[in-house]
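In: need coordinates for the below:
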Amino acid sequence: MSDATPDTYRAVSLTRLDRGSFRVTNAAGGTIDVGVTESDFTPVELLLAALAGCAAINVEELTSRRAEPTSFDVVSEGHKGRDDTGSRMTDLRLLFDAVFPEGEAGDAARAILPRVLAQTHDRICTVSRTVGLGSDVAYELAPEAP
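Out: From the prediction side, this is the model:
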C-alpha cells in the first residue's frame, strides 16, 4: 500500500454469513449484504452503486448550494462481459436526472450542472477516476495465526 496514512486510509471488512452470502462493514458500523441470494447486492451492483453514489454526492453538494433539487436520481449502468482477458464491465454510464425548482436559484443550479458533471468525472469522484485510470489490486493471504 503506497502513501497510507490515517488521513488517507480507507477499509471495509467482509464476513461470510452463509454460502454465497457476505456482510460488508465499514469503520462506522454501517453494513450492506453482498452475495448471490435474491436479497443481496451482487459485487457488480455494488460497483455500480459506488460509481453512482460517489458522483451523486459530489454533484448534489455543488448544485444544492444554489437550489435544493425537487428530485435527484442517478442510474448507473453498464454491460458485464467476458473477453480474452477475463470478466469485466464495459460501457459504464451514469445518467443524472436532477430537477430544480423554477426561479433564479433553480436556474443557477441547472446552469452549473454540466460543468459540475464534467468536474466530477475529470477530477472529483474518487471511484470513477480509480476505475477509469485503472489501479492494480493486490490479492494477499493473511498471515497464519500462531
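
In: going forward, measure contacts and count neighbours with C-alpha atoms only.
Out: Noted.

In: show me where the protein has strands.
Out: Using DSSP state E, the strands of the chain run over 12-18, 21-26, 31-35, 71-83, 86-99.

In: measure residue 130 to residue 67 for me?
Out: As for residue 130, its distance to residue 67 is 30 Å (criterion: Cα to Cα, to the nearest Å).

In: just name the most buried of the strands of the chain.
Out: strand 31-35 (a mean of 18; mean count of other Cα atoms under 10 Å).

In: identify all contacting residues around that strand.
Out: By Cα atoms under 8 Å, 6 or more residues apart in numbering, the residues outside strand 31-35 that reach it are 20, 21, 22, 23, 24, 25, 40, 41, 42, 43, 46.

In: who has more neighbours, residue 130 and residue 67?
Out: Higher neighbour count among residue 130 and residue 67: residue 67, with 21 against 11, using other Cα atoms under 10 Å.

In: wait, what's in contact with the more buried one?
Out: 100, 101, 105, 106, 108, 109.

In: now show me the structure for the sequence below, then we'll compare the two:
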Amino acid sequence: MSSDDLRSITLTRHTKGTYEAENVRGGRLTFGDGGTSDFTPVELLLTAMAGCSAIDVDYLTSRLAEPTQFDVAAEAEKVRDEHGNHLGEVTITFTVRFPEGEEGETARVRLPDAVAKSRDRLCTVSRTVQLETPVSYVMT
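Out: Sure thing, here's the model as predicted:
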C-alpha cells in the first residue's frame, strides 16, 4: 500500500466519554458517548456515509447546474441481537433540487445515475460497509 492510499486518524481521550480525533492534515473533531451535544461514533458513521455520497453526487451534478437545494439524511436503527450491537439497514435520502431551465433539467436527469454510481462504486465509506471489510484490533 502506498502512502497516498493510506487513510488514518489518531484518537485522544480528553475525559471519560469525550474524545478527539485528528487527521494527518491537522483537522480535529471532538465526539463522545452521547452525554453531550457532540456526535457519537454511530452518528459519525452515518455522517461519513451521507457525506461521502453527497460529495460524489455534488461533483457529478453541480458541474451541470448549481443546486437550489442539496440535503442528505442518513438513518439506521440500532439493533441488539445474537450478533451483538450493530445497525440495521442504513437509508441515505437525497433531497436535491435544481433551477428551471435546460441546465437544471440536465442535472435532474443525471441525479439518479449519480446516486447509483456513488452507492455502487464511488463512495468508499458505504462501499466498505457493504463489502463487510474485516476490522483488526491490535494492542501495542
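
In: where does the TM-score land?
Out: The TM-score (TM-score structural alignment, normalised by the length of the second structure) is 0.97; 139 aligned residues with a Cα RMSD of 0.8 Å.

In: quick one on the thing from earlier: can you pick out the most distant pair from the contacts of residue 67 of the first structure?
Out: For the contacts of residue 67 of the first structure, the farthest-apart pair by Cα to Cα is 101 and 108; their separation is 10.3 Å.

In: quick one: the longest helix along the first structure to strand 71-83, angle?
Out: Looking across the first structure with DSSP state H, the single longest helix is helix 43-63. Counting by axes from the mean of the first three to the mean of the last three Cα atoms, to 10 degrees, helix 43-63 of the first structure lies at 140 degrees to strand 71-83.

In: tell me what helix 43-63 of the first structure is packed against?
Out: Applying 3 or more Cα pairs under 8 Å, 6 or more residues apart in numbering; DSSP states H and E, one finds that helix 43-63 of the first structure contacts strand 31-35, strand 71-83, helix 104-119, helix 126-133.

In: now tabulate these in a markdown table and tack on distance to residue 53 of the first structure.
Out: Shown next, in a markdown table, are those (distance: least, Cα to Cα, whole Å):
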| stretch | distance to residue 53 of the first structure |
| --- | --- |
| strand 31-35 | 14 |
| strand 71-83 | 9 |
| helix 104-119 | 13 |
| helix 126-133 | 9 |
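
In: nearest to residue 94 of the first structure, of the ones you listed?
Out: It is, among these and with distance given as Cα to Cα, strand 71-83, at 4.6 Å.

In: superpose on the second structure and give me the mean offset of the closest one.
Out: By mean Cα distance after the TM-score superposition for the first structure, the fitted strand 71-83 of the first structure averages 0.6 Å away from its aligned residues in the second structure.

In: the second structure: matching residues for that strand?
Out: With TM-score structural alignment applied, strand 71-83 of the first structure matches the range 69-81 in the second structure.
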